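**Student:** here is the input, now give the coordinates:
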Amino acid sequence: MVIYADTNLQRIQNDKAINTTASSLGTGTIINDEGLILTAAHVVDNADELTIDVPKRGHFQAKVLASYAPADIALIKLISHEGDFKAVQIADSDKTSIGEEVFIIGTPYGLSHTLTVGHLSGRRIHPSNNDIKLEFLQTDAAINQGNSGGPMFNQQGELVGVVSYIQTKLDTHSNSTSKALSLDL
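**Tutor:** Below is the predicted model:
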């Protein structure tokens, strides 16, 4: 699903306060039938208003329930009286092996519901401020702006990670890898 995040901004122009709205988008995954969604924290953290486009169901408002910036993960909830949302199965990401094929669904550059295929190419441990070790999964699947918060699925269609960021090494042989937060629920 597509997440539209609007942030209200105020700036001073010619000694007058001008109110504007900055909009961004990302992707998320419904993880239960009541409309709980996993996404990247940077997609929703500064948003004043969230609108979620749920395929074949329409647009819904949402609110952030929890967010953890060091892991770049957030849990949001659809604000709806409707229920019975189709949820994905969550896998144990520890059982996903390096070299295994993975699938990324996202909204790169606003092109919703786009699928890219790659392989799990590595596991990276990042220490956080409070001595918690965070594991990120590295993939060679094509990921671009708008894929943030999108699901990484294994071959069984189970969720193994949430797209977080693109890491690029700048040298004469440009090397780009994408990372998703590992899910161990």
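
**Student:** from here on, just use CA atoms for contacts and neighbour counts.
**Tutor:** Will do.

**Student:** which outside residues touch the strand or helix carrying residue 67?
**Tutor:** Residue 67 is part of strand 58-68, with elements assigned from DSSP states H and E. With contacts defined as C-alpha atoms under 8 Å, 6 or more residues apart in numbering, strand 58-68 is touched by 41, 44-45, 49-54, 73-80.

**Student:** in that strand, what's buried?
**Tutor:** By neighbour count on 16 or more other C-alpha atoms under 10 Å, the buried set for strand 58-68 is 59, 60, 62, 63, 64, 67.

**Student:** next SSE after it?
**Tutor:** By DSSP H and E, the next helix or strand past strand 58-68 is strand 73-79.

**Student:** and that following strand, what other elements does it pack with?
**Tutor:** Counting contacts by 3 or more C-alpha pairs under 8 Å, 6 or more residues apart in numbering; DSSP states H and E, strand 73-79 is packed against strand 36-39, helix 41-44, strand 58-68.

**Student:** wait, which of the ones you listed is closest to residue 121?
**Tutor:** Closest to residue 121 of the helices and strands packed on strand 73-79 is strand 36-39 (C-alpha to C-alpha; 21.6 Å).

**Student:** could you also give me the structure for this next sequence, so I can compare it with the first?
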Amino acid sequence: MLFNQRGLSPEEEINVSVYEKLNKSVVHITTKSTKTDGFFLLEYDTEGAGSGAIIDQSGHILTNYHVIEDAQQVNVTLFNGKSYTAKFVGADVINDIAVIKIEEEPGVLKPVEMADSSKLKVGQRVFAIGNPFGLERTMTCGIISSLNRSLKLRGNRTIKSIIQIDAAVNPGNSGGPLINSH
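**Tutor:** Have a look, this model is predicted:
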């Protein structure tokens, strides 16, 4: 494998800067649930995983509702490997958003800076940081492909105002932040 010894391009410098600034704000979420088999009516344990973003120093974390839905236990792991049991705070089920909370000493948590999504533009570069397949704090980049999409789900449910991107997102990325380059 060959590497250019000249350093990073301006675009690569932006990518690295975004990652270094925000990767410590992304958390790995794991869940434990008990489900019932519909045929034999036997209970069995399941585990799930996703991502989230720390939104304040008080320990509030924003994620997708489907990441924590029906979970009896929600665990959060920070960038430093420290794990916590999270408490459910609230959710907007229709828009697939949930807030959970962990308890931590002031100054340890690194919250993301929220942006105004009404200022997004099609073609703008964005980054996704998450935990695809359990691989913690993985970053991908792409562009905004479209804005204000709607997605019909089972049960006549529709999620509106979706931001369509072409950055690679995989199982485990759900709940992680979508980041612009500013």
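
**Student:** mind giving me the packing neighbours of the biggest strand by length in the first structure?
**Tutor:** Longest among the strand segments of the first structure by residue count, using DSSP state E, is strand 114-127. Here strand 114-127 of the first structure touches strand 101-106, strand 133-139, going by 3+ C-alpha pairs under 8 Å, 6+ apart.

**Student:** against the second structure, where does the shortest one fall?
**Tutor:** Meaning strand 101-106 of the first structure. Per TM-score structural alignment, the counterpart of strand 101-106 of the first structure in the second structure is residues 125-130.

**Student:** average offset between that stretch and the first structure?
**Tutor:** Superposing on the first structure and averaging over aligned pairs (mean C-alpha distance after the TM-score superposition for the first structure), stretch 125-130 of the second structure comes out at 0.4 Å.

**Student:** tell me which element residue 87 of the first structure falls in.
**Tutor:** Applying DSSP H and E, one finds residue 87 of the first structure in no helix or strand.

**Student:** what do we get in the second structure for it?
**Tutor:** So, by TM-score structural alignment, residue 87 of the first structure is matched to residue 111.

**Student:** now swap in residue 142 of the first structure and tell me
**Tutor:** In the second structure, residue 142 of the first structure lands on residue 168 (TM-score structural alignment).

**Student:** okay, now its match: neighbour count?
**Tutor:** 13 (other C-alpha atoms under 10 Å).

**Student:** and it, how far is that from residue 174 of the second structure?
**Tutor:** 12 Å (C-alpha to C-alpha, to the nearest Å).

**Student:** off-centre distance for stretch 140-150 of the first structure?
**Tutor:** The chain centre lies 8 Å from the centre of stretch 140-150 of the first structure; the measure is C-alpha atoms, centre = their mean, to the nearest Å.

**Student:** hmm, back to that, of the helices and strands packed on strand 73-79 of the first structure, which is nearest residue 105 of the first structure?
**Tutor:** Nearest to residue 105 of the first structure, of all those, is strand 36-39, at 12.1 Å by C-alpha to C-alpha.

**Student:** show me what the closest one is packed up against.
**Tutor:** Using 3+ C-alpha pairs under 8 Å, 6+ apart as the contact test, the elements touching strand 36-39 of the first structure are strand 29-30, strand 73-79, strand 159-169.

**Student:** please consider this matter closed, and thank you.
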